[in-house]
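1. the sequence isn't on hand, but the structure is:
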């Protein structure tokens, strides 16, 4: 922190995450490092399997590969800094670094949320109106939806980050979280923090809107699947949608625990657990879900690894 004549200007923040792990930082470092390596290699395997197997060149697997690619950068925005904090005595991050971490972490998360919503609509069209699927989900539209998800995800947060960059911070500078996030950072501002409630409302509306679209799509999908007369048809349809539903529950379940609590406060250890679930555990299980729940994906990954 830089001290002026009358006020103290905060130039960096101090993380207070993992306070109870002072003596076991190396053990948690190794565990988190192994998880991070698995996330990166697992999602890269999914990306290359989809790209190199011509049988998977369709909208559904195209969206899965883009989602896996985003997951790599989503975890890279936070986990490397967590790793350095676990083994370093200087658990600090600069003001610029904190803003960049918030921006990329939430922009990538927004892009993933929009992409999950797009995937639900894609499955709805494929199962509920299959005869029109080839004419609706054209390669051009898929490319536009994928690109639009990423562009919108990154653009929508620019005004928010620009506003936070103008907020004065004059101490204290301790972030009670394991990475930079809107609520813990804004609580350190030495000005009116009523905007925190506005932030919560914005996040809640966006989350609820996406969840509503996905829920309506899958309710309709399940209704149509149950009308299929054959058991084999049931199994095939449910296996196609099962992975999407599992990832949906993992992603939005952790998001809801983090951002749909408004003024409710939790003990630090619980906050840390929610943050780990949101930033680490959900991305960890995504490549496992997609590789184990999908027969075509398993064959493509096996073919990739054998080659």
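-> On my side now, so go ahead. Because the structure is predicted, anything quoted here is derived from the model rather than measured.

2. C-alpha only now, for contacts and for neighbours.
-> Will do.

3. could you pull out the buried residues of the helix or strand where residue 272 lies?
-> Take DSSP states H and E as the rule and residue 272 turns out to sit in helix 268-276. Applying a neighbour-count criterion of 16 or more other Cα atoms under 10 Å, the buried positions in helix 268-276 are 271-272, 274-276.

4. reformat those residues as TSV; add distance to residue 95.
-> As requested, these are exported to TSV (distance: Cα to Cα, whole Å):
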residue	distance to residue 95
271	22
272	21
274	24
275	20
276	22
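
5. alongside the first one, take a look at this:
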């Protein structure tokens, strides 16, 4: 296929064409983004300053928070600025980079959630072998695998789009550069490309979702044999993981388990996993996880105590 693109700039139609609605969205999503940054940064600082990274659970939670910060930052700042802009534009290279970043950090988060489910499975179902199975070297290798997997996925997605010609129109019916809305603008048949995109993104989304549901089902069945106290402690952690899985993978599966079809509700569904879920993750993992909550209390009470002694001195 000979590429004869003459489009150098894309125009986002955004969430709404109503200025009043956009002003409300600007306030709401600015708050969401700041809450996401602060919440995830708090978890990362707690894990590092509290010397908690030796624990696999905190090790993976730390990187999940880091990926959430990166993932939301690829999309949210541009979207928030555009809400007050009369003309929402992005250059062709900027669009391709945003597409790459969204899929890179999004798929990496998917793989980290799978690792967190595996960590909970080993901790609950094989507690005597936990330290042997989840040693630091193996955790590092598994984490490296998530970054490599995310990179390969996003390279494939971007390569499929970059080789397409764009001759106009250049209006993207979305608030960021995602594969399906961009494919609709290509001036060539994208049926095969759409199938490959669905096989790539859809398989990751649905396959990971099913894998996680099965793994947590096995954990919940195993907990039936445990004492009431053991069930309570395990469920306090697993319930937060399950909540994140459902909120993140439900919308992702809806979006990517189809080829070149787009719906009017796509933009609102995308808001859920690009903006809202990264903000809710810190709340879920702190308020629903007794261990994380206690670690934060101990660390920050200690820091406040040290600060008070410093002032008294």
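-> Perfect, thanks for sending it. Worth saying up front: this structure is predicted, and the values here are computed from it rather than measured.

6. need the TM-score between these chains.
-> TM-score for the superposed pair, counting by TM-score structural alignment, normalised by the length of structure 1: 0.92. Supporting figures: 298 aligned residues with a Cα RMSD of 1.7 Å.

7. around residue 73 of structure 1, count how many other residues there are.
-> Residue 73 of structure 1: 15 surrounding residues under other Cα atoms under 10 Å.

8. need the longest helix for structure 1.
-> Taking DSSP state H as the criterion, structure 1 has its longest helix at helix 95-128.

9. pull up the aligned stretch in structure 2 for the following helix or strand past that one.
-> Past helix 95-128 of structure 1, heading to the C-terminal end, the next element that is a helix or strand (DSSP H and E) is helix 133-136. Using TM-score structural alignment, the residues of structure 2 aligned to helix 133-136 of structure 1 are 130-133.

10. for the matching stretch, buried residues please.
-> Judged by neighbour count (16+ other Cα under 10 Å), stretch 130-133 of structure 2 contains these buried residues: 130, 133.

11. by how much does that stretch deviate from structure 1 on average?
-> Between stretch 130-133 of structure 2 and the corresponding residues of structure 1, superposition yields a mean separation of 1.1 Å, by mean Cα distance after the TM-score superposition for structure 1.

12. stretch 27-45 of structure 2 too?
-> Average distance, stretch 27-45 of structure 2 versus aligned residues of structure 1 after superposition (mean Cα distance after the TM-score superposition for structure 1): 0.7 Å.

13. list the buried residues in that stretch.
-> For stretch 27-45 of structure 2, the buried set under the neighbour-count rule, 16+ other Cα under 10 Å, comprises 29-30, 32-33, 35-37, 39-44.

14. and it, which stretch of structure 1?
-> Going by TM-score structural alignment, stretch 27-45 of structure 2 sits over residues 30-48 in structure 1.

15. and for stretch 146-159 of structure 2?
-> Residues 149-162 of structure 1 are where stretch 146-159 of structure 2 lands when matched by TM-score structural alignment.

16. re the thing from before, what's the farthest-apart pair in the buried residues of stretch 27-45 of structure 2?
-> For the buried residues of stretch 27-45 of structure 2, the maximum inter-member distance is 22.2 Å, found between 29 and 44 (Cα to Cα).

17. neighbouring contacts of the match of stretch 27-45 of structure 2?
-> Identification of contacts with stretch 30-48 of structure 1 by Cα atoms under 8 Å, 6 or more residues apart in numbering yields 64-66, 68-69, 71-72, 75, 79, 83, 280, 283-284, 287-288, 291, 297, 301, 304.

18. which neighbouring elements make contact with the longest helix of structure 1?
-> Secondary-structure packing of helix 95-128 of structure 1 (3 or more Cα pairs under 8 Å, 6 or more residues apart in numbering; DSSP states H and E): strand 12-15, helix 59-76, helix 139-155, helix 158-166, helix 195-226, helix 231-259.

19. any idea which helix or strand comes after the first one?
-> From strand 12-15 of structure 1 onward toward the C-terminus, using DSSP H and E, the following helix or strand is helix 25-52.

20. OK, contacts around the residue nearest to the spatial centre of structure 1?
-> In structure 1, the centroid-proximal residue (Cα atoms, centre = their mean) is residue 109; its distance is 3.9 Å. Listed by Cα under 8 Å, 6+ apart, the contact partners of residue 109 of structure 1 are 74, 153.

21. alignment lookup: it to structure 2.
-> With TM-score structural alignment as the matching criterion, the partner of residue 109 of structure 1 in structure 2 is residue 106.

22. could you check how far that match is from residue 55 of structure 2?
-> 24 Å (Cα to Cα, to the nearest Å).
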